[in-house]
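Asks: Provided below are the primary sequence and the corresponding predicted coordinates.
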Amino acid sequence: MAMTLRLPEVDDRMLTERAAKEKRSKQEIAIEAIHRYLTAHNELVDASVEEIMREDAELLDRLAR
C-alpha cells in the first residue's frame, strides 16, 4: 500500500545521510524502523497483559463469574 511520509527537514536530512552511509534507500530504513517499533510495542503490550493476568488472576476470575 502506498503512503507518503512527510518528515521535518532535520529528520529527512539525517535519514538521507544514514541511507547514504549504509548504501540503502530511505524507504528501506524507514520500513525497518517502523517494523522494529511495532514489534517492540506489541511485545511490550503482550508482556503487560500477561503481567496483569498473572497478578490479578483471582480478581479476574471473580469478575468473570
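Replies: All right, it came through fine. Residues are numbered from 1 along each chain as shown.

Asks: from here on, contacts and neighbour counts on C-alpha atoms
Replies: OK.

Asks: so what's residue 14 up against?
Replies: Listed by CA atoms under 8 Å, 6 or more residues apart in numbering, residue 14 has no contact partners.

Asks: does it count as helix, strand or coil?
Replies: Of the three states, residue 14 takes helix according to DSSP: H, G, I helix; E, B strand; the rest coil.

Asks: try this one next to it:
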Amino acid sequence: MSDKTFLVRLSEEEHQALQDLATAEHRSMQDVARLAIAERASRSRRHDEVHDALAEIMDRDSELLRRLAQ
C-alpha cells in the first residue's frame, strides 16, 4: 500500500477542534483526521446498504404495502 499526501486547509476553529480532539484522545491530529474519514466512509457505505435493502423490500412486498396503505 502506498501512502498519499493530501493538504487540507483548515480554519482556525477547525484546527483548534482537531487539536482538542487529538489531545483528548491521546492521538496525533493526523490519526484523528484519518479516523474521521474512515468513520464517514463507513457511515456512507452503511447508508447505501440500508437504502438498497429498503428498496429490495419495497419492491418485493409492493403489493402488500399497497394493500396496507388502503
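Replies: Looks like it came in fine. All values reported here derive from a predicted model rather than from experimental measurement.

Asks: Could you measure from the one residue sitting closest to the centre of the second structure over to residue 34 of the second structure?
Replies: Note on the second structure: the residue nearest the mean C-alpha position is residue 40, at 2.2 Å, using CA atoms, centre = their mean. When distance is defined by CA to CA, to the nearest Å, residue 40 of the second structure is 10 Å away from residue 34 of the second structure.

Asks: Show me what the residue nearest to the centre of the second structure lines up with in the first structure.
Replies: Counting by TM-score structural alignment, residue 40 of the second structure corresponds to residue 37 in the first structure.

Asks: what's the average distance of the host helix or strand of that match to the second structure?
Replies: When secondary structure is defined using DSSP states H and E, the element that contains residue 37 of the first structure is helix 26-55. Averaged over the aligned pairs, helix 26-55 of the first structure sits 0.8 Å from the second structure after superposition, using mean CA distance after the TM-score superposition for the first structure.

Asks: What residues sit buried inside that helix?
Replies: Neighbour counts using 16 or more other CA atoms under 10 Å place 26, 29 of helix 26-55 of the first structure among the buried residues.

Asks: How far does the helix or strand just after that helix sit from its chain's centre?
Replies: Next helix or strand after helix 26-55 of the first structure toward the C-terminus (DSSP H and E): helix 57-64. On the basis of CA atoms, centre = their mean, to the nearest Å, the separation between the geometric centre of helix 57-64 of the first structure and that of its chain is 31 Å.

Asks: Remind me what helix 57-64 of the first structure packs against, helices and strands.
Replies: With contacts defined as 3 or more CA pairs under 8 Å, 6 or more residues apart in numbering; DSSP states H and E, there are no secondary structure elements packing on helix 57-64 of the first structure.
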